[in-house]
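Chemist: no sequence on this one, just coordinates:
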């Protein structure tokens, strides 16, 4: 990289479980430079983010002010990138702030509403700034979704089960919602009613997406990130499942997104759009 400037990267939510993995991955990438780290946890503010992430001293202190760190990213030779793994309650404002500063956001935080995504897309286009919103950075999950699209051509009945650790704040997961949306784009009507259902406990059948696909959410300690897509037909059940056992599995997708977002001039939703 001697003859080419490295991509300046800011990690927001750097002390979290995913944030620490991103810090390690970015610091080890030859074409990237970690220039800032943000986290609201008062117990770690001021500490070296490399020590927090377990990858050794990086001389990058953890700060709790996103605005000041975004300014650091604008003072680099080339346009910076913000990787955000924070909380659904703050992600919308984080993305708007990054775009306003001319820093390209790569968003792994789920929970953005359709209206927020529409607003951020318009904001990014006006600013000619690339942005990536990725519900799941796993290449394996992208392959599962592609297999689901193939299966949906032959099955009318499908349900989704997503299972995550019990510290995940939103449900259903962004990945499950995205999978249902992708199936809907085929223009099919799913799960034609066979009987008049009655729930004796509210939510027993899960949530129902606009695509008429039931999505069931499980939250338990011991889980990380898992998803099943079940297709049923008379006499057969076709199950697609993806399991994550280590957050390191998401890092190739994160690094790919950091590289690809520098080429964009608008907001793109989904990792499959850049593969």
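Modeler: Ah, there it is. Since this is a predicted model, take the numbers as computed values, not measurements.
Chemist: Going by C-alpha atoms from here, please, whenever you check contacts or count neighbours.
Modeler: Will do.
Chemist: What segments of the protein are strands?
Modeler: With DSSP state E as the criterion, the chain has strands at 7-12, 32-38, 62-63, 81-84, 104-107, 131-133, 157-164, 207-208, 214-219, 225-233, 236-244, 267-269.
Chemist: Any idea which of those strands gets closest to residue 177?
Modeler: Set against residue 177 and scored by CA to CA, the strands of the chain come closest in strand 214-219, at 8.1 Å.
Chemist: Could you list every helix and strand in contact with the closest one?
Modeler: With contacts taken as 3 or more CA pairs under 8 Å, 6 or more residues apart in numbering; DSSP states H and E, strand 214-219 sits against strand 157-164, strand 207-208.
Chemist: what's the most buried one of the strands of the chain?
Modeler: Greatest average neighbour count among these goes to strand 104-107 (a mean of 29), per mean count of other CA atoms under 10 Å.
Chemist: who's in contact with it?
Modeler: 79-85, 95, 98-99, 129-134, 257-258, 261-262 (CA atoms under 8 Å, 6 or more residues apart in numbering).
Chemist: Nearest to residue 240, out of the helices and strands packed on strand 214-219?
Modeler: strand 157-164 (9.6 Å).
Chemist: one step back: how about JSON lines for the strands of the chain, with distance to residue 114 added?
Modeler: Output for those, formatted as JSON lines (distance: least, CA to CA, whole Å):
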{"stretch": "strand 7-12", "distance to residue 114": "22"}
{"stretch": "strand 32-38", "distance to residue 114": "26"}
{"stretch": "strand 62-63", "distance to residue 114": "31"}
{"stretch": "strand 81-84", "distance to residue 114": "18"}
{"stretch": "strand 104-107", "distance to residue 114": "15"}
{"stretch": "strand 131-133", "distance to residue 114": "12"}
{"stretch": "strand 157-164", "distance to residue 114": "20"}
{"stretch": "strand 207-208", "distance to residue 114": "16"}
{"stretch": "strand 214-219", "distance to residue 114": "18"}
{"stretch": "strand 225-233", "distance to residue 114": "22"}
{"stretch": "strand 236-244", "distance to residue 114": "25"}
{"stretch": "strand 267-269", "distance to residue 114": "11"}
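Chemist: Comparison target below:
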């Protein structure tokens, strides 16, 4: 499956390395805002042995139409910013190219734009596309349904210089109908990302915890999303939509 990546920051680079090592995908290109690294080979830049083209382009070099004509893809993966969608969204949807957006904090109008595009193609949006975080959220919802009387707190830990509350923690709070005041933040050292949900029962506690060891975890989530979107009808999907079928255990 041919893929293209929008955005080449730290996470985009980690995802690119995972895609290059996968036998299921072929990285056609990366598009970034800056002209820095223009026409560099992604495999060469990342030090990954690969015969895939994976060249880097700035968004000013080609329009989205020109890019898709010259270097066709089946899936566009977006790790850029809230404005990245304006570059490729309409053209990708018109061509039936699957859109996987992992932009963490979209304003409401961008979510509506994605939902509109999903009338023409498959669109998935996940603020944190790691399998572990999305599994964590579903499991927490199930436990809350089982025991709605519990006290629930969300704890997020990140590197020392991260100024704002984690977007993923805000998503967790929202999904569990908790106020953001229930989020406790820890900043220390070079922690990449730890999210924990604490359930306080009268006589026991349950802690659900996810830790990102490296950003390549996002690449694993992308591969899962691409695999499980295949054959799906056009529409707007979340990681929860793709994961829920796996929660149906066979009866003993």
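Modeler: It's in. All values reported here derive from a predicted model rather than from experimental measurement.
Chemist: Compare the strands of structure 1 and give me the one nearest residue 123 of structure 1.
Modeler: Here strand 267-269 is closest among the strands of structure 1 (CA to CA), at 8.9 Å.
Chemist: what's that closest one in contact with?
Modeler: The set of residues external to strand 267-269 of structure 1 that reach it, using CA under 8 Å, 6+ apart, is 120-121, 124-125, 129-134.
Chemist: Relative to residue 268 of structure 1, how far out is residue 260 of structure 1?
Modeler: According to CA to CA, to the nearest Å, residue 260 of structure 1 stands 10 Å off from residue 268 of structure 1.
Chemist: now do residue 37 of structure 1
Modeler: Taking CA to CA, one finds residue 37 of structure 1 at 24 Å from residue 268 of structure 1.
Chemist: Please say which position in structure 2 residue 248 of structure 1 maps to.
Modeler: In structure 2, residue 248 of structure 1 lines up with residue 216, judged by TM-score structural alignment.
Chemist: contacting residues for that match?
Modeler: 11, 14-15, 17-18.
Chemist: do residue 76 of structure 2 as well
Modeler: Taking CA under 8 Å, 6+ apart, one finds 3-6, 92, 97-100 in contact with residue 76 of structure 2.
Chemist: Kindly recompute the last result at 10 Å.
Modeler: 2-6, 29-30, 88-89, 92, 97-101, 123 (CA atoms under 10 Å, 6 or more residues apart in numbering).
Chemist: Out of those, which are shared with structure 1?
Modeler: Checked against structure 1 using both residues aligned by TM-score structural alignment, their matches' CA atoms under 10 Å, the contacts of residue 76 of structure 2 keep these contacts: 2-6, 29-30, 88, 92, 97-101, 123.
Chemist: who wins for proximity to residue 226 of structure 1 among the helices and strands packed on strand 214-219 of structure 1?
Modeler: Taking CA to CA, strand 157-164 is the member of these nearest to residue 226 of structure 1, at 5.0 Å.
Chemist: where along the stretch 51-200 of structure 2 do the helices fall?
Modeler: 64-70, 84-94, 108-117, 131-146, 167-175 (DSSP state H, counting those that start in this stretch).
Chemist: can you redo those as TSV with mean neighbour count?
Modeler: As requested, the helices of the stretch 51-200 of structure 2 are exported to TSV (neighbours: other CA atoms under 10 Å):
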stretch	mean neighbour count
helix 64-70	14
helix 84-94	17
helix 108-117	15
helix 131-146	17
helix 167-175	19
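Chemist: Can you add distance to residue 241 of structure 2 and give the ones you listed back as JSON lines?
Modeler: Below are the helices of the stretch 51-200 of structure 2 laid out as JSON lines (distance: least, CA to CA, whole Å):
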{"stretch": "helix 64-70", "distance to residue 241 of structure 2": "28"}
{"stretch": "helix 84-94", "distance to residue 241 of structure 2": "20"}
{"stretch": "helix 108-117", "distance to residue 241 of structure 2": "15"}
{"stretch": "helix 131-146", "distance to residue 241 of structure 2": "10"}
{"stretch": "helix 167-175", "distance to residue 241 of structure 2": "14"}
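Chemist: Please give me every residue in contact with the nearest residue to residue 136 of structure 1 once chain neighbours are set aside.
Modeler: Using CA to CA, 6 or more residues apart in numbering and skipping residues adjacent in sequence, the residue nearest residue 136 of structure 1 is residue 175, 5.9 Å away. Applying CA under 10 Å, 6+ apart, one finds that residue 175 of structure 1 lies in contact with 110, 134-137, 141-142, 145, 162, 181, 225-227, 270.
Chemist: in structure 1, which of the contacts of residue 216 of structure 2 remain in contact?
Modeler: With both residues aligned by TM-score structural alignment, their matches' CA atoms under 8 Å, the contacts of the contacts of residue 216 of structure 2 that structure 1 also has are residue 14.
Chemist: can you tell me which of the contacts of residue 216 of structure 2 lies nearest to residue 200 of structure 2?
Modeler: residue 11 (33.8 Å).
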